[in-house]
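Novice: Whatever this is, show me its structure:
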Amino acid sequence: MMMLKTSDILKELSRTRRAAAGRDSRGRVHSAHAQRAASRVAPVGELDERVVFAARHSVVDTLARMGTSAQGLSSGDVEVARDLYGKNSVTHAKEDNLAKRLLDAFVNPFTAILAVLALVSLYTNVIAAAPTDRDPSTVIIIAIMVIISGTLRFTQETKSGNAAASLQKMITTTCTVLREGKEQEVPFSDLVPADIIRLSAGDMIPADSRVMEAKDLFVSQSSLTGESSGVEKTSAELPPVRGHRTSLTISDCDNIVFTGTSVQSGSATAVVLATGNQTSLGQMARVLDAKPPQTSFDRGVADVSRVLVRFMLVMVPIVFVINVITKQNWMDALLFSVSIAVGITPQMLPVIVTTCLAKGATSMSKQKVIIKNLSAIQNLGAMDILCTDKTGTLTEDHVVLERHLDVLGHDDDSVLGLAFLNSYYQTGLKNLIDRAVIERTDELAYCPVISDEEGTVEAVPENPIACLRDRYHKVDEIPFDFDRRRMSVVVADREGKTTLVTKGAAEEILSVCSSARIHGQNRPLTSKLRADIRARVAALNADGLRVIALASKKEPRPVGEFSTDDECEMVLMGYLAFLDPPKSTAAAAIAALHSHGVGVKVLTGDNDRVAAAVCNKVGLSPDDLILGSEIDALSDEELAERAEKTQLFAKLSPLQKARVVRVLRECCGHTVGYMGDGINDAASMRASDCGVSVDTAVDIAKESADIILLEKDLMVLDHGILEGRRTYGNMIKYIKMTASSNFGNVFSVLVASAFLPFLPMTALQLVLLSLIYEISCAAVPWDHVDSEFVARPRTWEARSIVKFMVWFGPTSSIFDIVTYALLFGVICPAVIGSSWAALAASAGTAAAAGLASLFAAVFQSGWFIESMWTQSLIVHTLRTPKIPFIQSRASAPLMVLTFSGIAIVTALPFTPLAPFLGLAPLPLSFFGWLLLIVAGYLLLANTVKILYIRRFGQLL
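Specialist: Prediction:
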């Protein structure tokens, strides 16, 4: 094939790209007529077209296609390529600027309601009012509340964002590149397509590249595919496509190394195919550009806001009309109606919600959990399904030697001893398998020395590694290659007797064995014995174990003459079974999650057998597992039906994971969390209600997450879920208590407006009462939450708020009306010395007008105090389904603030501020009646609470 010059190819591509972008060679804009010309670098399926071509063609064809050679690019070619493709970096999501973060902190449905009320109050109380009647207090109070709430949210989320950003350390990573025949170290960002790179153990893969030459190359692809074991990479082209399938996936490409993966062992030379956003990692990142779905918290806030708005739209006009009819003063009626609207709205709601979330974030930070998005705390508490990857979450994310067995499947330390000699003395870079063998040998209590030809083991009580090194020395080795798929080491003992020790894949080892060591004797490998061995290996694989076979041969040939020809007529000694073991805490954490009402589902790109074995060990059922190949054939409805019953999904692509999460949310109605740390998990985290990652995750995963764990442990996540439910519990108890109390006040005002000759409370008194009550509720975020409440998932239920208001609001109105009757018929006449009827009969005189004003002030003071007592004490009744103060006690801060609020309001009529507030002192007899009224109210409220729980099954 004719080799084109690199510069010619790059210049042609440059012209094609400029034409496709609508620009000529000087960068000037013209008609975009050449879009199709750029299709040669368009993605095909999940992978870039260049990657697909290189995977299916030889190294020679690939180099020709890329316009390069084994000597690498020239400096001029590099500059042209960099101008064409840009830097080798994936475009990450941009951080919100200061203005956007401020807007998000201060603009939400709750503050919008308050803002509308503030504008109405500004007009009625300030702009349209007479100069002597102007009262900006309502506007000021609302503004202070909004500022406090927004500042708390902005400060907490900025702090969390900074903490998350600090995890992403800026490290300049370099790679070895061959240019003009010379090796040089360059930053990842300087790589361009067609560069030739050198790779060795420990290297990060800087770009999607085609392997040209490889020696014992194993690559960790877990961040992309979830595969726990290293993947072998070779330079061989892929076999021809079978069937109708034309696209390739990452797992198919055994000759391609991908950005974001790393070299476990071996070395390689590769040609760069795609960089930056054109890589597989970059294409996955594009999925994250879509607007995230509305979460459980978002829906809950919107529903509660709609309930409050509808309630105001119904009640406020009714209050206005009744007051206009009865008082004949539309301006006073309008001012009072606006005050009612303010009183209906839980003004401290934004502050309480933000404080609850901030307090939850602080508590979780002490458990090494960083909250990037405050609303994620409540989403975490509402979660009833947790989807998680397997590797590193349920497992330790490293390979261990689980068993070392003889041919019959019995534990045999002599097999481990031989395996150690092979792994320790091979000169190639130690891969995960070798390290696991050495670590397991080091754990033995004695040295497994093979003492005779029958393979018996001499138990020598000394350090096993030092002992084996002392008794055996290396003579020669036959390195690993991808044709044989095995490697051999020749060792000699103290007497000079040599032994060839070979390990490799079971089938490859069987192919060079003629006998097997059974009960200390070498027995011929008959067809039946071979079948038994294959069945035993299959059974180990079914348990999720990766099996390596081990063979040996005594005195193969004289020293210095060993070769692959010696790997014949060998004796099969046994097997090594490896596993990425489950975490010690995984089973307990999953049991805890289940006990708290959270179902766990494993979504992995790894092998189904391995995943099933892990699930069995941690308490999850692998029955009814769904494979990625099945998912594409199912409709959303069919997938939803199966997903409800399935706990394991295996061999999934990143988009299939995201689809499972979406179906569980949208079709099944679950609140879904997703925990992962790989690039293949990012789309699923974005599709979930709450994305969870860890500080060691790839950048894209951390950017997609709402919560970052500093320890990848499901038990930590379980603690976070409980904290989320406590946070929600305190938010919902405030909303329900305040909404029902305010509804009762409005209902009471309606009755008073219809029958009283004056307002039961002035607009200023209503706003002041609401303010003091709301401040006393500021300690709700620090209140205790009953253990029964956090035992199951909790979501926003706007309809339950309406039911709560309807049941408990009128309960308080009954005693408000009793208070009206007491004040109007007993207390006020006793203070004034005259009934209202007598005052009305003598209306027109200055004395009568003064007494009427005092009558109203005493009445308003009485209801002012009674409202505060009942509103504050009912907090302790409604905060728990248990008996207040006895079975469940509020936190100390809440106790102090509520009783301080009662004391302040009770004292106000007796202070110098009373005339300014329109209040008047009350007689001592009033407080005796007040105690009876409050006791009766609390008794009735507890009775209603019992009936409510019987009817609806829960209180909050």
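
Novice: rest of the way, CA atoms for contacts and neighbours
Specialist: Fine.

Novice: quick one: contacts of stretch 775-789?
Specialist: Outside stretch 775-789, the residues that touch it by Cα atoms under 8 Å, 6 or more residues apart in numbering are 348, 351-352, 355-356, 359, 725-727, 729-731, 734, 872, 880, 888-891, 893-894, 897-898, 900-901.

Novice: I meant to write stretch 156-175 there.
Specialist: By Cα under 8 Å, 6+ apart, the list of residues contacting stretch 156-175 reads 185-188, 197-199, 203, 206, 358, 370-374, 695, 699, 708.

Novice: From the contacts of stretch 775-789, which land in helices?
Specialist: 351-352, 355-356, 359, 725-727, 729-731, 734, 872, 893-894, 897-898, 900-901 (DSSP state H).

Novice: Would you agree residue 289 is in contact with residue 93?
Specialist: Yes - the pair residue 289 / residue 93 is scored as a contact, 7.4 Å apart, by Cα atoms under 8 Å.

Novice: any idea how far residue 262 lies from residue 678?
Specialist: Per Cα to Cα, to the nearest Å, residue 262 is found 13 Å from residue 678.

Novice: quick one: which of these two has more around it?
Specialist: Using other Cα atoms under 10 Å, the more surrounded residue of residue 262 and residue 678 is residue 678, with 26 against 23.

Novice: Could you verify my assumption that the more buried one touches residue 697?
Specialist: Yes - the pair residue 678 / residue 697 is scored as a contact, 6.2 Å apart, by Cα under 8 Å.

Novice: Show me the contacts of stretch 156-175 that map onto helices.
Specialist: Judged by DSSP H, the contacts of stretch 156-175 include 358, 699 as members of helices.

Novice: Drop anything exposed from the contacts of stretch 156-175.
Specialist: Buried positions within those, assessed by neighbour count (16 or more other Cα atoms under 10 Å), are 188, 197-199, 203, 206, 358, 370-374, 695, 699, 708.

Novice: Now show me the structure for the sequence below, then we'll compare the two:
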Amino acid sequence: MVDRQKDQSKASALTEDAVQSEEVRAQQALLNDTDPSLTDASEVAKALNVDIATGLSSAEAKRRLEKFGPNQLASAPPVPKWKKFLAQFEDPLVYLLLVATAISVVAWFIERANTPGGGEPVPFDALVIVLILIVNAVLGYIQEARAEQAVAALAQMTAPQTAVLRDGKVVHINTTDVVPGDIVVLGEGDTVSADGRLFAAASLRIAEASLTGESVPVGKKPETLAEAKALGDRSNMIFNGTSVTQGTGRAIVTGTGMNTQVGKIADMLAATDDEATPLQKEMAHVSKILGLAVCIIAVVVLAALALTQGFHSVHDIIDSLLLAVSLAVAAVPEGLAAILTVVLALGVQRMAKHNAIVKKLSSVETLGSASVICSDKTGTLTRNEMTVERVVTPSGEVQITGTGYAPEGRMVMVGGGDLAVPSAVEAEVMATLGAGTLANDGDLRESDSKPGTWEAIGDPTEVSLIVAARKVHADRKYASFERVAEVPFTSERKRMAIVAKDNANAGNLTVFAKGAPDVLLAYCTRIAVGGAVRPLTEGDRQTILATVEKLSGEAYRTLGEAYRPLGVSSLTDVPGIVTNSAGQITDISEQSDVIESDLIWAGMVGIIDPPRTEVRDSVAEAHRAGIRTVMITGDHPLTAARIASDLGIIEKGGKALTGDQLDAMDEKALDKATSEVSVYARVAPEHKLKIVESLQRQGNIAAMTGDGVNDAPAVKSADIGVAMGITGTEVTKESAKMILADDNFSTIVAAVREGRVIFDNIRKFLRYLLSSNVGEVFTVFGGVMLAGVLGITQPGSEGVTVPLLATQLLWINLLTDAAPALAMGVDPQTDDVMARKPRKLTDRVIDKDMWIDIAFIGIIMAAVTLIGMDMHLAGGLFTDRSVDALGHDAQMTEARTMGFTILVFAQLFNALASRSARQSAFVGLFSNKWLWGAIGISILLQVVVIYVPFLNDAFGTTPLGFTAWIECIGLAAIVLVASEIYKAIMRAIDKRRGVTV
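Specialist: Model (predicted):
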């Protein structure tokens, strides 16, 4: 019985799979074999089994995603983990170490052949070098894996979104989750995420240059084509990778991923390597300089050995070659590139948690150098909680009570207390708000999950009109109107008009328009006063414009409202409307001059958007950091100046420069203006580009915010393009280097601060790594050149004696280069990074002062190391210890152990000293728990190397007594003391110069 049920379940599953497979084949046939542009949209919807009114269900979309796969182009297969691990060995230094290993093995064979008893049983030097190479590779692999994870998490945060109709509601999903049959909802600024068949469009224009090469945006219409046409002429199709420049539309997705037109022509090359960041390029440059310097030093040392000690055997030659390799190993920090990538990736991920999503690691360097931040006003400097507070009509002025998006409030006369609003004024307010509600692309919804909570869908300014209309029930009065045509708002037109039919009045058509009052007024010839319509006089115009000035002076954003009954029920019957040979209107937006003529002025609204309380402090902090804040807005100059003065961007009474004034300037005058003016009003998007280019010509590093599609050129041209994460379009987000998840100006300033901290931390671990490695080079070089003076070589002895072994130097690098340097990369802020002027991009990461600091610490480190060795050798400069019964070799092993340990501790003290170029190491000494953890682990491992017997053989060490440990720590601490003295002197010099660091 059980087996029969299993068989039935299995058969049922097979049948379901077969049905689904058949469906997939049918859908795939439509996608591959049928031209949707020649098929009616309803037939396309039927073939893809989707209702265009509700879209796919979530369950169905999930099933199709599993069947068709993610909506993305195929890429090169991921690199296997074993290849990534082997890639850690693809380094010239590693090749050098392998040569050293071969030399060590040869030396071991020779020693075995020429030593009674066979010598050492195994080639310890070679084994240790190989072991350290493997450990280094493991650390590098782990660091790169962490960096990849951080970047992958960042990519998920910046993943493009697409608006689709699912379960009857418009939702935003990751573009990769779009499936065939989805209903895509398009708006101005959206990036088209898949190929699709349009079934609705209003003044829709799409830029298809990326696909067809057509430089002018293409008008789109849903009508079925009569014959097959070239890609660029398929006006009822949308294509993946293109962008909406104007209008709105809806389409059925017919192709995703590799089944799109872009997918068919995609170049299927293997993934290319990421371009090196400026920091990485400079690090490569530094490594080359160090490598060249080491080669020169190695040649000098070998020559000195040949002249002073001579090569008396093959052992001497081999030891000398190992010494040269030791110098190379000592000079260049092998893990530098990996540590740099990890620190940048972790820093960027940390910034993302604070709502600043930096898309590229290389942008961090630019962030810390910003000298000007150009910001939009609405939503960035202000709360973006737009509220209609005033309605001014020809018969009076009322105030709408209530704040936020909750439609709760009423109208009262301005200055009239609780006096009832006259009926004539009430009717005009209704007409004004009704026009604003109909000529509107926004929406207001009550949250399903939180009843009583309202969600604004679309532009906050438009939503504020809907809220105001619902407060006074104007929306009910105009509920019978249905939109039939639209002339969309653009930043150039500064107005919007729709044509609506009144279903309660024989379907008669009326034009409703809204826009900037001074702009809309130019299209009005009549005015509605007290229930009657009369000609608009010059006196009326002056009164209206004076009211605009008054409201703007009170920081209100003003919008004018107008209307015109057309007296017909069909657009084709409107006088002046042009139709084609079939009697159809091709695109109503192209006939805006007819639609928007002879309008009747209804009134205007005053909308307030209060400044964000935290922005004033952020502006002050930016100013303290030498960063100028510039406000750029399309609002009225008086409104802009008022908000700017409230935020501290300009002094009270300061003026704003308008777009018209910018147009009248030549390049020289423009540069002078932008160097002085910090507020720009009534500007178009192209003015943003002119402003940012002018600032850049003056040597500024400019950040520019934007949200609309037309902001993209300015955002892309800026040194730091910043897109709004909430209100920003996909086109702008793609053009930007940084996205604000909260659309808040304070987040930009916080990101600049974080960028400066990250850059400071990079300089910290570079100072630490390079000074420590230079200290190793100086130790080896000084030990060879002064071998006789220090007692490293004894009078009459033959052969080459080096101060430290190659395995010891390798161990020091492994111990001190990885964990402490990585811990310094996440060091908390030690200096006041916002108390200094912005860094220029031309400034070197490692400047002259740092090189002096590196050389100074390196010399001190080498000196204390060699002094410590000298104290345990016979015939030394500071002590003249007698050779004990065990002989010079045993004494040399003890001295090497001393030098080895002193150098390790000196570098750990250097880690504390390197946390700041000027500030004392004792300020915030215990603030970095990761650094202290790394120091503790390093000390523990060094103790293990000294006291574990088989490691004594591998590293040429011997156990040290208590007194020796005191000597090691005491001498090593001199590095910290010397650093403190050096910093105190430099602080005094800086103070005398008046330099803030």
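
Novice: that older thread, so what sits against both of residue 289 and residue 93 of structure 1?
Specialist: Common neighbours of residue 289 of structure 1 and residue 93 (criterion: Cα under 8 Å, 6+ apart): none identified.

Novice: which among the ones in helices among the contacts of stretch 775-789 of structure 1 end up buried?
Specialist: Buried, going by 16+ other Cα under 10 Å: 351-352, 355-356, 359, 725-727, 729-731, 734, 872, 893-894, 897-898, 901, out of these.

Novice: Tell me how far the residue nearest the centre of structure 2 lies from residue 475 of structure 2.
Specialist: The residue lying closest to the centre of structure 2 (Cα atoms, centre = their mean) is residue 358, at 1.2 Å. Distance, residue 358 of structure 2 to residue 475 of structure 2, using Cα to Cα: 42 Å.

Novice: same check, this time on residue 508 of structure 2
Specialist: 18 Å.

Novice: So these two - more neighbours on which side?
Specialist: Shown here are residue 508 of structure 2 and residue 475; by other Cα under 10 Å, residue 475 has more neighbours (23 against 18).

Novice: now the more buried one, nearest residue through space, not along the chain?
Specialist: What sits nearest to residue 475 of structure 2 in space, not counting adjacent residues and going by Cα to Cα, 6 or more residues apart in numbering, is residue 469, at 5.5 Å.

Novice: which residues touch residue 399 of structure 2?
Specialist: 389-391, 411-414.

Novice: what residues are shared contacts of residue 262 and residue 678 of structure 1?
Specialist: Shared contacts of residue 262 of structure 1 and residue 678 (Cα under 8 Å, 6+ apart): none.

Novice: what ranges do the helices span in the stretch 701-850 of structure 2?
Specialist: Ranges of helices in the stretch 701-850 of structure 2, per DSSP state H, counting those that start in this stretch, are 712-717, 730-735, 745-785, 787-790, 806-817, 819-824, 848-870.

Novice: Of all the ones you listed, which one comes closest to residue 881 of structure 2?
Specialist: Proximity to residue 881 of structure 2 (Cα to Cα) singles out helix 848-870 among the helices of the stretch 701-850 of structure 2, at 9.2 Å.

Novice: From the chain's centroid, how far away is that closest one?
Specialist: 39 Å (Cα atoms, centre = their mean, to the nearest Å).

Novice: again, but for stretch 597-615 of structure 1
Specialist: How far stretch 597-615 of structure 1 lies from its chain's middle: 18 Å, per Cα atoms, centre = their mean.

Novice: cool, and stretch 513-522 of structure 1?
Specialist: For stretch 513-522 of structure 1, the distance from its own C-alpha centre to the chain's C-alpha centre is 53 Å (Cα atoms, centre = their mean).

Novice: So which of the contacts of residue 399 of structure 2 wins on neighbours?
Specialist: Neighbour-wise, the contacts of residue 399 of structure 2 (other Cα under 10 Å) top out at residue 391, 28 neighbours.

Novice: which residue in structure 1 lines up with it?
Specialist: Counting by TM-score structural alignment, residue 391 of structure 2 corresponds to residue 404 in structure 1.

Novice: And the helix or strand hosting that match, what does it pack against?
Specialist: Per DSSP states H and E: residue 404 of structure 1 is located in strand 400-406. Contact here means 3 or more Cα pairs under 8 Å, 6 or more residues apart in numbering; DSSP states H and E; on that basis strand 400-406 of structure 1 packs against helix 413-425, helix 432-442, strand 570-579.

Novice: Can I get these in a markdown table including distance to residue 931 of structure 1?
Specialist: Converted to a markdown table, those look like this (distance: least, Cα to Cα, whole Å):
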| stretch | distance to residue 931 of structure 1 |
| --- | --- |
| helix 413-425 | 83 |
| helix 432-442 | 75 |
| strand 570-579 | 71 |
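
Novice: For the stretch 151-300 of structure 2, just list every one of the strands.
Specialist: Ranges of strands in the stretch 151-300 of structure 2, per DSSP state E, counting those that start in this stretch, are 161-166, 169-174, 183-186, 195-207, 218-219, 237-238, 243-255.

Novice: And stretch 695-709 of structure 2, what's buried?
Specialist: So stretch 695-709 of structure 2, judged by 16+ other Cα under 10 Å, has buried residues 695-696, 700-709.

Novice: right, I mislabeled it, should have said stretch 607-624 of structure 2
Specialist: Applying 16+ other Cα under 10 Å to stretch 607-624 of structure 2 flags 607-612, 615-616, 618-623 as buried.
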